[in-house]
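*Asks:* I would like to see how this sequence folds:
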Amino acid sequence: MNANPKKTRVVAISSRGGHWIELLRLREAFSDQDVTYVTTVPEYRTMVEGCKFQVVTEASRDTKFRMAIMAFQVLWILLRIRPAVIVTTGAAPGFIAIWLGKRLGIRTLWVDSIANAEELSMSGQLAAKHADTILTQWEHLSSDRIQYHGAIV
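*Replies:* All right, here's what the predicted structure looks like:
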C-alpha cells in the first residue's frame, strides 16, 4: 500500500467578486488535492497563498475578442496542468473551462451562484448542457439534472 497516494489535480476557476468568494469557501473540500486556482484578478493571489495560481483575461459576452483570448488562456492552462477535475462557481472563465474540459475528457463540476435565487445564472444554464455535475444553492431550483446539497456558507 502506498503511504503517499497521488493527489488529484484540480483546477478551481472563477471570475472576480462573489464567484471568487464562493470558490474560496469551497477551499477546504480541495485541501488534500493538488489545486490550481484560476481567476481574472492578479491581486487575488494573496487570498490563496501557498497554492498554485493562474490569471486569465477578464471578459464577458460583450467583449468577444477578449473572450477568445480568455478561451485560449484557459485551454493552455488545462493542457499544461492536465487536471482530473474542474470545479467552478462561474461566470465566463468557469463556463469556458467547463466547455473545454468536457471536450478534453476532464470531469467537470459547476456550482451555481447563491445570488441566483429565481433561476440558474445565464452561465449556469449554458454550463448545464456540458458539465458532468451541476449544483444549485437553492432547493427549489433542483431537478433530475441539477442537484441541491445546501448553500455555501
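*Asks:* From now on I want contacts and neighbour counts done on CA atoms only, so please keep to that.
*Replies:* OK.
*Asks:* Tell me the buried residues in the longest helix seen in the chain?
*Replies:* Scanning the chain for the helix with the most residues, using DSSP state H, yields helix 64-81. Judged by neighbour count using 16 or more other Cα atoms under 10 Å, the buried positions of helix 64-81 are 66-67, 70-75, 77-78.
*Asks:* Closest one of those to residue 51?
*Replies:* residue 77 (15.1 Å; Cα to Cα).
*Asks:* With distance to residue 104 as added columns, please give the buried residues of helix 64-81 in TSV.
*Replies:* Shown next, in TSV, are the buried residues of helix 64-81 (distance: Cα to Cα, whole Å):
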residue	distance to residue 104
66	22
67	19
70	17
71	14
72	14
73	15
74	12
75	9
77	12
78	9
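*Asks:* Would you do the same for the sequence below? I want to compare the two.
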Amino acid sequence: MKVCLVSSSGGHLTHLIMLKPFWSKHNRFWVTFDKEDANSALQGEKVYHCFFPTNRNIPNLFRNTVLAWKVLRRERPDLIISSGAAIAVPFFWLGKLFGAKTVYLEVFDRIDKPTLTGRLVTPVTDRFIVEWEEMLNVYPKAINLGSVF
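*Replies:* You can find the predicted model right below:
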C-alpha cells in the first residue's frame, strides 16, 4: 500500500508523526511546508513541499491544487491521510478522482466545533476520525478513537 501523508507543519504534522506505528510499515510520501520544523522531523522521508500560507489564501489554493494533481498523478497513492490544515483540501478532492481512500484526523484542540478543513473534506472522506466524544455531535459519521497523543 502506498500512503500519502498531507499536513501543514507544526501541530498538524505532529499529529501525523504520532501515527508512525501505522505509516512506518508502508511505502509513503509526505506533503507539507518547506519549513525548518517539518524538514527536521521528516529527514530521510520522501517529501513534496506545498505552497503556504494555505488558510484562506486563494492563490495558494490554486497552486496547491496544481501541485496535488501533479503529485497524485505521479505517485498514485492508495490512501491519503491528513490532520489538516487547508493543504488537505485539494489532495482529498483530487485524490478521490485517482481512486485513493481518504482518512481525516480532526485536530485535538477541537472539542465541540468543526474546523473549516474538516467541513471541506467531509464529503470525500472515507474515514473521519475525532479525538473527543463531543465531536460526534459535530460529525455524526465520525469514529472516536480518543487522543492520539
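*Asks:* what do we get in the first structure for residue 111 of the second structure?
*Replies:* Mapped onto the first structure by TM-score structural alignment, residue 111 of the second structure lines up with residue 117.
*Asks:* Contact partners for its match?
*Replies:* Residues in contact with residue 117 of the first structure (Cα atoms under 8 Å, 6 or more residues apart in numbering) are 138, 141.
*Asks:* Shouldn't it be within a strand?
*Replies:* No: with DSSP: H, G, I helix; E, B strand; the rest coil as the criterion, residue 117 of the first structure is assigned coil and is not in a strand.
*Asks:* distance of it from residue 130 of the first structure?
*Replies:* Applying Cα to Cα, to the nearest Å, the value for residue 117 of the first structure to residue 130 of the first structure is 21 Å.
*Asks:* Pull the contacting residues for the most centrally placed residue in the first structure.
*Replies:* The C-alpha lying nearest the average C-alpha coordinate of the first structure belongs to residue 88 (Cα atoms, centre = their mean; 1.6 Å). With contacts defined as Cα under 8 Å, 6+ apart, residue 88 of the first structure is in contact with 12-14, 23, 94-95, 109-111.
*Asks:* what about stretch 41-56 of the first structure, distance to the chain center?
*Replies:* Here stretch 41-56 of the first structure is found 14 Å from its chain centre; the criterion is Cα atoms, centre = their mean, to the nearest Å.
*Asks:* Next, the residues that contact that stretch from outside, please.
*Replies:* 16, 35-40, 58, 70, 73-74, 93.
*Asks:* how about those residues in TSV, adding distance to residue 101 of the first structure?
*Replies:* Converted to TSV, the contacts of stretch 41-56 of the first structure look like this (distance: Cα to Cα, whole Å):
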residue	distance to residue 101 of the first structure
16	20
35	16
36	15
37	15
38	14
39	16
40	18
58	19
70	14
73	13
74	9
93	12
